[in-house]
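1. one predicted model, sequence on top.
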Amino acid sequence: MSQLQPPILQSELNFAAIYDNAKNYKNFEEVYAAVLAHPDLLTKIPDGRNWAIIHQVCFTGDTNQFNQLLALQINNPKFRLLSKTNDNKSVLDIAREASKDKPTTLFQRIERLKNLDELLRNAECGNWSFCKQLLQSQPDLANEKPPYHHFYFLHHLACMGERLVFDELSRLCHFDFTISVDNETASNLAAAGGFRDFVKAIDRLSQILPTTPRRDELSTGRNASSRDQKGSIDTERNPTPPSRRGDQVNSTQASLPYFHFDQITLERDQYNNHIIKSDILAFTSTSERSLDSTTSRDRASGARDNSRSTISDNNAYYKNICKNIQCISSENLLRLIICPITGQLLQNPVTATDGFVYERENISKWLLTNNRSPTTNMEIKDKDLKPNTVIEQIIAAIKWQSQVKHEDFQSTSSVIRSPNRK
């Protein structure tokens, strides 16, 4: 009988143990799982300590682990990259101290994230003079974003309808008009806000500037845009744009999910468990699914007692994981189990070095012809992919719970449809 790995995500959090794992550079999967369920733990300083988990991971110098934890902050409006330790150090300070002889990869990464942070936070409040000054020295920042921000710089301009600012900055920057948020381009967002002159300005520049290969070539499971056949905008599918100048809106507080999933949604059952609601998900019985985990030798020998034991053990295993993920919002959880490239449910989840989780086949194809992240458009130098056991366990458990719910519904429906017996 094949053995299931112990659940990594635990409902009863031992913050002290998680913190020590980060400090001692061990059991990163447990650290990742804890921050996945409780994103605010990344910058929380435990009692009696001086540093938070983010500072400890930074001190280890592991850029990949650092990126993975940042990717989990997409829906945490309280997150600040340069949050201070009790001895008044930020991750940039810690990385700089480790780069005295030669700049490390992590230091360069954090320094660029800091600049992107400054650009986007000033764009949120309409401080365009600062944005212009920063883009004069680093124009390529206009087409990138940190993993914990929803919007690119261009999308802030489009949502606010700042055409004059756009005209001025387009002389400094070569904007990539194909990058999208919630599968919507800047042109879509401007049209949804009624800024037709902004749309015309983008269309005009798109015809003049060299074309950029479309970034949705692999998105076979998603619509390329929200325009209907007549070219109108489906405003119900557009993300709520950030407020106009002066409202101090944090882009991580966007009201809609980071990706639209037309065929898959999550809902809660009466026990607060996450259930997949999808027309494309094929359900099989839990007994069949549990039996699949037994070896052919077990089945051939007719070891029914062992099979029953396997079913019981597997059911308890998945039930435990479902309990452990109840604290995660459906919106956040859906984002974790869907491939950002195609919007389809992950089957073979892997983590790329940008920190995000993708379907292996999709990200492998993407990296054959791209050296930038499909999620942040930041450069990817290392194209190594690693299986994500935490996400794999979560998806297996949600599928199991959804199948149980489906079978309960089928059973209830059968009883209702059956004629009354005398």
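-> It's in.
2. when you work out contacts or count neighbours from here on, use the C-alpha atoms and nothing else.
-> Will do.
3. am I right that Arg204 is in a strand?
-> No - going by DSSP: H, G, I helix; E, B strand; the rest coil, the assignment for Arg204 is helix, not a strand.
4. ok, now which ones touch it?
-> Arg204 sits next to no residue when contact means Cα atoms under 8 Å, 6 or more residues apart in numbering.
5. measure it to Asp167 for me?
-> Remark: distance between Arg204 and Asp167 (Cα to Cα, to the nearest Å) = 11 Å.
6. what of Ser187?
-> Look at Ser187 and Asp167: by Cα to Cα, they are 14 Å apart.
7. let's bring in a second one:
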Amino acid sequence: MSNTLSLQTTCEDAKYFRNFTGILMALSLHPEWLVKIPEGRAWAILHHVVYSGDVNQLEQLLALQKSNTAFRLLAPTSKNETVLDIAKLRPDQKEMLQRIERLVKLDEMLAYAKDCEWDKCYSIIEENPSYGNEKPPYRRFYLIHHIAADNNIDQFQTFKKIQNFKFDFTLRADRKKINVIAREEGSNVFADYIEQEYPSYFDDDEIDDKLYEPSDTALQQTNKINVLMEQHNIFQDSNFISGIAENKKPRKVVDADVEKTQPKPKQASNQNQSGVGYSVGFIQNLLKCSLTGFTVTDPVVAADGFTYERSAIENWFKKSNCSPMTNEKLAHKNLNPNLIVQQILNSIVRE
């Protein structure tokens, strides 16, 4: 198990497009590894995944960054290449390039919004109005939450004038409505305004709220897991089971197609070896449904890369074709079992 969860080994697997189950396990426990470059290497795991062209794998790894506030999509390689540069190396993988370009633009817009550079945000949304109600999977706030946090009614009204753009008032951050976020940020003037102007969105909506409520089974599971975990102060890598190797098209074949030789300069070590401990809170957060916030009983991964309780996301799909975490339209509604989370749940129960 120690080999499976070393940064060097995980990066090696990513480089050769193999053992994604092992990579997913490692990044579930060490999300910060996604952009760390191991000693003697040129690229981090993120760069290799982008180079592979596998958008589904990228989405799952980006979803794990929701708890990593230090994550930066454009983290450079040792030669200052970004994921956008790497995606452009693969003209045969247009879907990956399109995904990276969209993420970069959303990141840019929300970075401007965080800094209250509203004119720059305005230009981006005017160019593509859909950006105004979307966010990358690793960001907490949508545009409207940043406007709310700034207590800026004037800017809210300015954005409303953009042709073909309309704010989505159902958007939530941490399962909280816009008015709640505004009050938490000390923006009571904005909260009062939006509640008065759009009361239908902020009155008690039992149907909408139920989408975020856990089932009785999930509540029981949460209580059970919490009791079991109270017996531990810390969990080790060795508590968990590694995945099975999954080989894809060989890296050397892709390299030959791209005609690119990867350099491997020496640099300071960022390696974080396994055997590290994880707090109870960290593991509990890992086991939560992204929609309800409670421990999963039947964990599944949707097209957005996030893990949900199966029944919760199936209920969501009855009203929406978009991700509840990014508000982007999902490529499909297929749900795959999250074997990593299930393994961790099983290991806790066995303790």
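-> The structure has been received and is ready for your questions. Because the structure is a prediction, the values reported are computed rather than measured.
8. superposed, what's their TM-score?
-> For this chain pair, the superposition-based TM-score is 0.77 by TM-score structural alignment, normalised by the length of structure 2; 307 aligned residues with a Cα RMSD of 3.2 Å.
9. how about the strands in structure 1?
-> Counting by DSSP state E, structure 1 has strands at residues 264-268, 274-278, 349-351, 357-359, 386-387.
10. okay if I get those strands as a markdown table plus distance to Arg196 of structure 1?
-> As requested, the strands of structure 1 are arranged in a markdown table below (distance: least, Cα to Cα, whole Å):
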| stretch | distance to Arg196 of structure 1 |
| --- | --- |
| strand 264-268 | 33 |
| strand 274-278 | 36 |
| strand 349-351 | 39 |
| strand 357-359 | 35 |
| strand 386-387 | 44 |
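11. of Ser187 and Asp167 of structure 1, who's got more company?
-> When Ser187 of structure 1 and Asp167 are compared on other Cα atoms under 10 Å, the one with more neighbours turns out to be Ser187, at 24 against 14.
12. let me see the contact set for the more buried one.
-> Ser187 of structure 1 touches Ala158, Phe177, Phe198, Val199, Ile202, counting by Cα under 8 Å, 6+ apart.
13. among the strands of structure 1, which is nearest Glu111 of structure 1?
-> strand 349-351 (22.7 Å; Cα to Cα).
14. what stretch of structure 2 does the closest one fall on?
-> On structure 2, the counterpart of strand 349-351 of structure 1 by TM-score structural alignment is residues 299-301.
15. same check, this time on stretch 65-81 of structure 1
-> Under TM-score structural alignment, stretch 65-81 of structure 1 corresponds to residues 57-73 of structure 2.
16. try stretch 16-36 of structure 1
-> Mapped onto structure 2 using TM-score structural alignment, stretch 16-36 of structure 1 covers residues 8-28.
17. ends of the matching stretch, what's the gap?
-> 16 Å.
18. ok, stretch 328-337 of structure 2 next?
-> Counting by Cα to Cα, you get 21 Å between the two ends of stretch 328-337 of structure 2.
19. who's in contact with stretch 90-110 of structure 1?
-> Stretch 90-110 of structure 1 is contacted from outside by Ile54, His55, Cys58, Phe59, Gly61, Asp62, Thr63, Leu81, Leu82, Ser83, Lys84, Glu111, using Cα under 8 Å, 6+ apart.
20. ok, now with 7 Å
-> His55, Cys58, Phe59, Gly61, Thr63, Leu82, Ser83, Lys84, Glu111 (Cα atoms under 7 Å, 6 or more residues apart in numbering).
21. and what of stretch 33-51 of structure 1?
-> Counting by Cα under 7 Å, 6+ apart, the neighbours of stretch 33-51 of structure 1 from elsewhere in the structure are 8-9, 52-54, 72-73, 76, 83, 85-87, 327-328, 390.
22. the residues you listed: which two are farthest apart?
-> For those, the maximum inter-member distance is 33.3 Å, found between Asp87 and Val390 (Cα to Cα).
23. neighbour count for these two, which is higher?
-> Val390 (17 against 8).
24. buried ones in stretch 37-50 of structure 2?
-> 37-39, 41-50 (16 or more other Cα atoms under 10 Å).
25. again with stretch 130-150 of structure 1
-> 131-132, 134-135, 139, 141-150.
26. now do stretch 35-43 of structure 1
-> Taking 16+ other Cα under 10 Å as the basis for neighbour counts, the residues of stretch 35-43 of structure 1 that come out buried are Val35, Leu36, Ala37, His38, Pro39, Asp40, Leu41, Leu42, Thr43.
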